[in-house]
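S.K.: just a sequence and a predicted model for now, questions to come.
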Amino acid sequence: MSPTLDRLAAATDTFDPPLAALDLTTLRANAADLVRRADGTPVRIASKSVRCRAVLEIALGEGLTEANGFHGIMAYSLREAIWLVRSGARDVLMGYPTTDRAALAELAGDRSLRDRITLMIDSPTHLDVIRAAADAPGVRVCIDVDSSLRVGPIHIGVRRSPLRDPAEVAALAKKASAENFVVAGVMFYEAQIAGLPDTHRPVEWMKRASAKELSTRRGTVVNAVQEVVGELEIVNSGGTGSLEVSSADPTVTEVTAGSGLYTPTLFDRYRSFAPSPALFFALPAVRKPTPEIATLFGGGYIASGPVGKSRVPSPTWPRGLKVTRNEGAGEVQTPVTGRPAVDLAIGDRVWFRHAKAGELCERFNIVHLVDSDGTHSTVPTYRGEGLNFG
């Protein structure tokens, strides 16, 4: 067992699984590594990859402000952003557009919220939606720009913004400014660089080509927008897998990362950094249907994204276990096989890693935080605070 799992297992020995445990020593080291990789560019924390207010506070400093190279939060829901600001956050950038009319009206009615939250847009229709629900001058907006790589008719990357060319981004910025919105920034999320592991040479080639194309286009877009609205506060880019690439562009004022704090299995095959898992979960063995199989309680914590093996949680300890092909990780039971399964008795624990950062916190109300000396504390996840932002 690794030193991290040794600490987690010892500190949580008296608690009944299923449980989630986070090693603070590794978390702090991961946070420092994100800052190192950003090389002086402030790091905005993606809350969807954390989903635990206490962990956001550890990274950002008490009061959800900024500390040690981190600055601000990228939220995935406007209701979440409002809650975070009322919890002390001073700078929240929305990662996605919203059509939540009630939340927009709440934003419009509170000057503090309007000053601290920046909405994301990529269409004139978003302006109409915001204005209809939140008819107040000075609402801050950021424009999402398509950052995919296009090779002829081939689109490599995620489907986000319809805006790509400098002229069309500048046109939306001009319209927003004319309608009394504050155009605070632009965002470029290069998922095809940040979200793909370095599995083979074609991926490496694609990443280099994409980084080169985006660096040139990003500068042109920023210049075009600044010609119509003046200097931008925010030029956001990057993700855990692309911090070095994004921060190397002097146009970029901040990078975003979150998954690198927990380091789930989807980040195991990157060459730019060594993974250091910090967050694990444990399941109890509750059945022995055969001497070679142990059946665990729960475990069906499948990550979002394309269906496949990469989205399934991975048994980590005892080493050598694997989920069965016909059942996989199930909602209420997960059979495991492999040589160590023979020695598993009813009541024993199996430790797992999940595939995709903060999504694990949707399955647990609390996370056990374990420090370097083995001291333990328990904190609520978003779910544990009674909150579900989708």
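M.R.: Right, received. Where do you want to start?
S.K.: can we go C-alpha only for contacts and neighbour counts from here?
M.R.: OK.
S.K.: which residue ranges of the stretch 101-250 of the chain form strands?
M.R.: Along the stretch 101-250 of the chain, counting by DSSP state E, counting those that start in this stretch, strands occupy 117-121, 140-145, 149-151, 154-156, 182-188, 234-237.
S.K.: give me the buried positions along the third one.
M.R.: If I follow you right, that is strand 149-151. Leu149 (16 or more other C-alpha atoms under 10 Å).
S.K.: got a list of what Pro18 touches?
M.R.: Phe281, Ala282, Leu283, Pro284, Phe297, Gly298 (C-alpha atoms under 8 Å, 6 or more residues apart in numbering).
S.K.: tally of neighbours for the fifth one?
M.R.: By the measure other C-alpha atoms under 10 Å, the count of residues near Phe297 is 21.
S.K.: quick one: it and Ala282 touch, right?
M.R.: No. The pair Phe297 / Ala282 is not scored as a contact, 9.7 Å apart, by C-alpha atoms under 8 Å.
S.K.: and for Gly152, the neighbour number?
M.R.: With other C-alpha under 10 Å as criterion, Gly152 counts 6.
S.K.: over to Glu204?
M.R.: Glu204 has 15 neighbours, counted by other C-alpha under 10 Å.
S.K.: ok, Gly300 next?
M.R.: For Gly300, the neighbour count with other C-alpha under 10 Å is 16.
S.K.: ditto for Phe15
M.R.: 10.
S.K.: do the same with Thr125
M.R.: Around Thr125 there are 10 other residues, counting by other C-alpha under 10 Å.
S.K.: this is the comparison structure:
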Amino acid sequence: MAIDRDKLRDRLDRATAHLDPPYAVVDLTAFDANADALVQRAAGKPVRIASKSVRVRELLTRALARPGWRGVMAFTLPEALWLARSGVSDDVLVAYPTADRRALAELAADPALADAVTLMVDDAGQLDLVDQVCPPDRRPPLRVCLELDASWRPLGGRVHVGVRRSPVHSAGAAGSLAAAVAGRPGFRLVGLMSYEAQIAGLGDAPPGQAVLGTAIRVTQRGSYRELLARRAAAVAAVREHADLEFVNGGGTGSVAATSADPAVTEVTAGSGLYGPTLFDAYRAWRPTPAAFFACAVVRRPAPGLATVLGGGWIASGPAADSRLPRPWLPAGLKLLGAEGAGEVQTPLAGDVATALRIGDRVWFRHAKAGELCEHVNEVHLVDGDSVVATVPTYRGEGHAFL
């Protein structure tokens, strides 16, 4: 979607004129359009929302109320319990294994939660931990999902392409673990998940790096072909031991490709609702920017420079420029290489900086989606040129799950 950045800046400035920076906003028109576009890309398969990329209950609920969205992928078990208890969803898949004994005890003590929350496992030791917390004869059966490692290991495994997640890589390993789960009392195997980070989480058109972009696209095509065959074999191996309710895969960057895999029954997305800067490097689909944070100009140290208070909201991942927030409105501002985005002040350069006055707002986009919400207690929801609601983030509700 083409964006008139001058009009967007004017609209956001008018909507939030009564607020003092720093603060975060979500443009509901863009959020809803992104939600619908992700469903369209999923081609009829349900989209499970990744809560890690949203971290606002009101917006999780808003997305789930739209056709095509079903269930939540949480990032910790305490968060999953909270979301289930508060009525956000009765289908919450925990994306990562847990060693939280207190949360496991809560899950095992409540049959309603045990029906709503699914644990992620990739090692029999994780099952042992659950049994140590609460023996199988003293709890309802707990729902379990196996994670299949989706990384690509060409050249006989001498090369690893992707992230380091599950040790379960082959169909045989998936079948063996499924047999182990099925043979243990107190567990019910209901799902298989695989996250192809090297496809879903890696932009294939990095700005100004055409050669790298070509190499990424070639690698992604090879990885996708390999995963299609291996995931199908793994699903077949696991189904020999359990009737799976779902096979989950993908992320915002691979929704269309992952949904085309016949073995997959649902896809996951979350970042695409906000449209952070990392997704500017994708060719297939780029979400409309929907989430922003504003900082106030407090200094003008020299012509062509303006300094805002704060701004150093850095994203996780490798220490690189791609993890820095990007000054986006007004267009034409850039960070200084010697200072970057600072905790208490961020100087910005560009011809447009000369026209900025003390008290003017500079609008930034975060590099990653949900991490923006770790810096604010509330998010202002903008519709047109008005703030129509102010809702708490996880942090604003007193929760810091990681």
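M.R.: Ah, there it is. Everything numeric in this text was worked out from a predicted model, so none of it was measured.
S.K.: got a TM-score for the two of them?
M.R.: Overlay of the two chains. TM-score (TM-score structural alignment, normalised by the length of structure 1): 0.96; 384 aligned residues with a C-alpha RMSD of 1.1 Å.
S.K.: hang on, the earlier thing: do you know which of the strands of the stretch 101-250 of structure 1 lies nearest Leu163 of structure 1?
M.R.: Nearest to Leu163 of structure 1 among the strands of the stretch 101-250 of structure 1 is strand 140-145 (5.3 Å), distances taken as C-alpha to C-alpha.
S.K.: let me see the contact set for the residue nearest the centre of structure 2.
M.R.: Centroid-nearest residue in structure 2, with C-alpha atoms, centre = their mean: Ser53, separated by 3.3 Å. Contacts for Ser53 of structure 2 (C-alpha under 8 Å, 6+ apart) come out as Gly270, Ser271, Lys368, Ala369, Gly370, Glu371.
S.K.: against Gln126 of structure 2, how distant is the fourth one?
M.R.: With distances defined as C-alpha to C-alpha, to the nearest Å, the gap from Ala369 of structure 2 to Gln126 of structure 2 amounts to 29 Å.
S.K.: those two - which one has more neighbours?
M.R.: The neighbour comparison of Ala369 of structure 2 against Gln126 (other C-alpha under 10 Å) goes to Ala369, with 25 against 16.
S.K.: quick one: what's aligned to that one in structure 1?
M.R.: Alignment note (TM-score structural alignment): Ala369 of structure 2 maps to Ala357 of structure 1.
S.K.: check contacts around that match.
M.R.: So Ala357 of structure 1 contacts Ser49, Val50, Gly258, Ser259, Tyr262, Thr263, Pro264 (C-alpha under 8 Å, 6+ apart).
S.K.: in helices only, show me those.
M.R.: Judged by DSSP state H, helices contain the following of the contacts of Ala357 of structure 1: Ser259, Tyr262.
S.K.: adding distance to Gly40 of structure 1, write the contacts of Ala357 of structure 1 out as JSON lines.
M.R.: Compiled in JSON lines, the contacts of Ala357 of structure 1 are given as follows (distance: C-alpha to C-alpha, whole Å):
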{"residue": "Ser49", "distance to Gly40 of structure 1": "22"}
{"residue": "Val50", "distance to Gly40 of structure 1": "22"}
{"residue": "Gly258", "distance to Gly40 of structure 1": "17"}
{"residue": "Ser259", "distance to Gly40 of structure 1": "19"}
{"residue": "Tyr262", "distance to Gly40 of structure 1": "22"}
{"residue": "Thr263", "distance to Gly40 of structure 1": "21"}
{"residue": "Pro264", "distance to Gly40 of structure 1": "25"}
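S.K.: of all the contacts of Ala357 of structure 1, which comes closest to Ser310 of structure 1?
M.R.: Pro264 (10.7 Å).
S.K.: ok, now how distant is the closest one from Arg208 of structure 1?
M.R.: For Pro264 of structure 1, the distance to Arg208 of structure 1 - C-alpha to C-alpha - is 24 Å.
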